[in-house]
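In: Fold the following, please.
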Amino acid sequence: MNRLQLSFACWDYDRMRALQDGRVRPEGADLNFLSLPVEETFYRQLRHREFDVSEMSLSSYLLTLDSDEPPFVALPVFPSRFFRHQSIYVTGDIREPADLVGKRVGTPEYQMTAGVWQRGILAEEHGVPVDSVRYFTGGIEESGRHEKIGLNLPDSISVTPIEDGKTLSAMLADGELDAIYSASQPSCFGRAPQVRHLFEDFTAVEKDYYRRTRIFPIMHTVVLRRELHERHPWLARSLTKACTESLRLAYEDLTHRNALKVMLPWLQQHLAETLDALGPGYWDYGLEKNRHVLETFARYSYEQGLASRVRAAEEIVLASASDEFRL
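Out: Predicted structure coming up:
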């Protein structure tokens, strides 16, 4: 059988490196691995469907499922996870989450995955309803950023694009915004003394959040163009198995001690702390292990006026592709 030739756009993650360098090959397919920044990948895939397989924002992907003809299917593979308490930045008199009520909050895109998690967590755990702040969207460091997907929000949610030529980072530093919910760290942090983390001891807050919820927030998934899935129904499982093997090798690399593969001199201590807080297999793929994470996110998306309805995990990622075993 001739092997399929597939383009795969994804960032250069350690958990994807074995696919990138060819140590792991999917059964029946060869990958042309394109190491691209995530925002470029998302834009090109959402607007132009340029890649056979790609990394994709979980939020953007979920919104594509509301299309009459959804263009992608998602694998139970999650190359990016991130606790997002640490990337809420504030200024002025904001000392605790409740102080955000009534304030002006910048966010690059209302629909971006990080923001959905942040708004959901603040609403559910800290008494900051989603519609209790005013949102302003635009680039953190460069002007001109717009939503990748059109929104149809309820009137109770206020979202306003910032003026051309302005950036969220500068607006926070100048006091035009009270907070930023972001994925990246704004450049004003560390330069403008009044700009700080909402959760100063965010590591302790995030560990406690995981202990109570067992949620390590999923940011991105891997999508396959739907027409490819329909023509080659075996492909999704083949790709998932390959991604899972690449993840296993990345886990293994973290345990090497004769020579460090990662430029962290106290890697052993950091890994031990991570395992103590999150347990083994903390990045594992698969549907069942991540069901509660996916369904919590789907609920947040609906509650925030984004998704048209709450979807079960089986409607978000392909159950048939899942490899349910612990690495």
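
In: rest of the way, CA atoms for contacts and neighbours
Out: Fine.

In: residues near Tyr61, how many?
Out: The burial count assigned to Tyr61 is 25, neighbours taken as other CA atoms under 10 Å.

In: Show me the longest helix that occurs in this protein.
Out: helix 235-254 (DSSP state H).

In: So which elements touch it?
Out: Helices and strands touching helix 235-254, by 3 or more CA pairs under 8 Å, 6 or more residues apart in numbering; DSSP states H and E, are helix 17-20, strand 72-81.

In: Could you export the ones you listed as TSV, including mean neighbour count?
Out: Formatted as TSV, the helices and strands packed on helix 235-254 follow (neighbours: other CA atoms under 10 Å):
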stretch	mean neighbour count
helix 17-20	21
strand 72-81	25
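
In: export those to CSV and tack on distance to Thr41?
Out: Output for the helices and strands packed on helix 235-254, formatted as CSV (distance: least, CA to CA, whole Å):
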stretch, distance to Thr41
helix 17-20, 16
strand 72-81, 13
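
In: Tell me how many other residues surround Ala173.
Out: 23.

In: before we move on, what about Gln111?
Out: By other CA under 10 Å, the burial measure for Gln111, its neighbour count, is 24.

In: how far away is the closest residue to it other than its chain neighbours from Leu151?
Out: Setting aside the residues directly before and after it, Gln111 is nearest to Ser59 in space (CA to CA, 6 or more residues apart in numbering), at 6.5 Å. For Ser59, the distance to Leu151 equals 12 Å [CA to CA, to the nearest Å].

In: which residues are common contacts for the two?
Out: Residues touching both Ser59 and Leu151 (CA atoms under 8 Å, 6 or more residues apart in numbering) are Gln111.

In: So those two - more neighbours on which side?
Out: Taking neighbours as other CA under 10 Å, Ser59 and Leu151 compare with Ser59 leading, 24 against 13.

In: structure for this one too, so we can compare:
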Amino acid sequence: MAVRLRTLLGDHKCTAALKSGAIKSDIVAFDFVDYSPTNKGFKPMVRDGAFDVSEMAIVTYLMAKSFDKPMVLLPHVVLARFQHSYALYNAKQGNLKPADLNGRRVGIRSFTTTTGAWLRGILANDYGVDLNSIDWVTFEDAHVAEFKDLTKRAPAGKNIVQMLLDGELDAVIGEKSNQAGLKPLFSDAEKEEKAWFAKHGIVPINHMVVVSQKLASTNPQIVREVFRLLKESAAVAQNASPQFTPDEMRRSLQLIIQCSVQQGLVPRAYAVDELFDDLTPTLI
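Out: All right, here's what the predicted structure looks like:
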């Protein structure tokens, strides 16, 4: 009889075959839970161990690791993308450029989002922005309850894009919008992304997959089967999120670790090998 696993996976091209049942296993069955957006499920996974298998934002995982949360990271990416297009400003501010953000009011859903960490790294390291000078306004707690968030919280009931439109924020990161009056912070995001890729040679990782420590410890064969199914589902997808070679994954992880340390999200720079456990070499 197949082992049934309570599973959180978003609707990505690389997960479609698995979620539709087109790819099956004799020893594993998935009970998919529905969270929309998927990131709403990260908090119950981190705080309560709600799932056996879960998509997970990489910065949330790094933070969870720093507090010894019982999760095991699998070397599998389900979402990766360039980040420059996820930043907006209010055109009433004039022509605002990334380097103009010093001292401004900038909104972000949560200070600990992975897109936010990537973008702050880009702003600090490629545009010389002093992140500590920014008046950060947030709307949600961190997924990891133990993290001490020192940012300013938006008033209850406020919407991040509406606050930007109303002039209560100068810019936001981690958001896209076609609202009149809003402009992209990076005026030619595609050009900026190409230049960033030419410099770093990586695609920023957003989401990977974790399993519970209990599952990894008690049934490694099942974890190996989960990993095989994830890879098979990604292999049949058309135009799926990039499937990383081990070296590409390592370099992307190294950079987001550096950004996370720089921004005070984790206490130290983990070596990439520390992110995985002894099961990992048997997966690849």
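
In: quick revisit: give the aligned range of whichever helix or strand comes after the longest helix of structure 1 in structure 2.
Out: Downstream of helix 235-254 of structure 1, the next assigned helix or strand under DSSP states H and E is helix 267-278. Taking TM-score structural alignment as the measure, structure 2 aligns no residues with helix 267-278 of structure 1.

In: gap between the helix or strand just after helix 267-278 of structure 1 and the chain center?
Out: Using DSSP H and E, the next helix or strand after helix 267-278 of structure 1 towards the C-terminus is helix 291-303. Chain-centre distance of helix 291-303 of structure 1: 13 Å, with CA atoms, centre = their mean, to the nearest Å.

In: what stretch of structure 2 does helix 291-303 of structure 1 fall on?
Out: Using TM-score structural alignment, helix 291-303 of structure 1 pairs with 250-262 in structure 2.

In: average gap between that stretch and structure 1?
Out: Aligned to structure 1 and superposed, stretch 250-262 of structure 2 gives a mean residue distance of 0.7 Å (mean CA distance after the TM-score superposition for structure 1).

In: which residues are in contact with that stretch?
Out: Contacts of stretch 250-262 of structure 2 (CA under 8 Å, 6+ apart): 59, 62, 117-118, 120-121, 202-205, 266-272.

In: what do you get for stretch 266-274 of structure 2?
Out: So stretch 266-274 of structure 2 is contacted by Leu62, Met63, Ser66, Arg250, Leu253, Gln254, Ile257, Gln258, Ser260, Val261 (CA under 8 Å, 6+ apart).

In: Make a markdown table out of these and add neighbour count.
Out: What follows is these, written out as a markdown table (neighbours: other CA under 10 Å):
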| residue | neighbour count |
| --- | --- |
| Leu62 | 23 |
| Met63 | 22 |
| Ser66 | 17 |
| Arg250 | 16 |
| Leu253 | 22 |
| Gln254 | 16 |
| Ile257 | 24 |
| Gln258 | 16 |
| Ser260 | 24 |
| Val261 | 17 |
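
In: Among the residues you listed, find me the one that's closest to Ile108 of structure 2.
Out: Ser260 (15.8 Å; CA to CA).

In: helix, strand or coil for Thr112 of structure 2?
Out: The three-state assignment at Thr112 of structure 2 reads coil, by DSSP: H, G, I helix; E, B strand; the rest coil.

In: Okay, buried residues for stretch 236-254 of structure 2 please.
Out: Residues of stretch 236-254 of structure 2 classed as buried by neighbour count (16 or more other CA atoms under 10 Å): Ala240, Ser241, Gln243, Phe244, Glu248, Met249, Arg250, Arg251, Ser252, Leu253, Gln254.

In: Next, the contact list for Ser35 of structure 1, please.
Out: Applying CA under 8 Å, 6+ apart, the residues contacting Ser35 of structure 1 are Ala9, Cys10, Trp11, Asp12.

In: Which of these ranks first by neighbour count?
Out: Counting by other CA under 10 Å, top hit in the contacts of Ser35 of structure 1: Ala9 with 27 neighbours.

In: what's the neighbour count on Asp100 of structure 2?
Out: For Asp100 of structure 2, using other CA under 10 Å, the count is 13.

In: What of Pro193 of structure 1?
Out: 10.

In: now it, what's its secondary structure?
Out: Secondary structure for Pro193 of structure 1, judged by three-state DSSP, is coil.

In: Same question for the one 10 residues further on.
Out: Under three-state DSSP, the three-state class of Thr203 of structure 1 is helix.

In: so what corresponds to it in structure 2?
Out: Thr203 of structure 1 maps onto Glu190 in structure 2, by TM-score structural alignment.

In: Could I get the contacting residues of that match?
Out: Contacts of Glu190 of structure 2 by CA under 8 Å, 6+ apart are His84, Ser85.

In: Tell me the spacing between it and Arg251 of structure 2.
Out: Per CA to CA, Glu190 of structure 2 is found 22 Å from Arg251 of structure 2.

In: do the same with Leu275 of structure 2
Out: Computed as CA to CA, the Leu275 of structure 2 to Arg251 of structure 2 distance reads 13 Å.

In: Next: Asp277 of structure 2.
Out: 18 Å.

In: Same question for Glu225 of structure 2.
Out: 26 Å.

In: quick revisit: can you put the contacts of Ser35 of structure 1 in CSV and add distance to Pro161 of structure 1 and secondary structure?
Out: Below are the contacts of Ser35 of structure 1 laid out as CSV (distance: CA to CA, whole Å; DSSP: H, G, I helix; E, B strand; the rest coil):
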residue, distance to Pro161 of structure 1, secondary structure
Ala9, 29, strand
Cys10, 28, strand
Trp11, 28, coil
Asp12, 31, coil
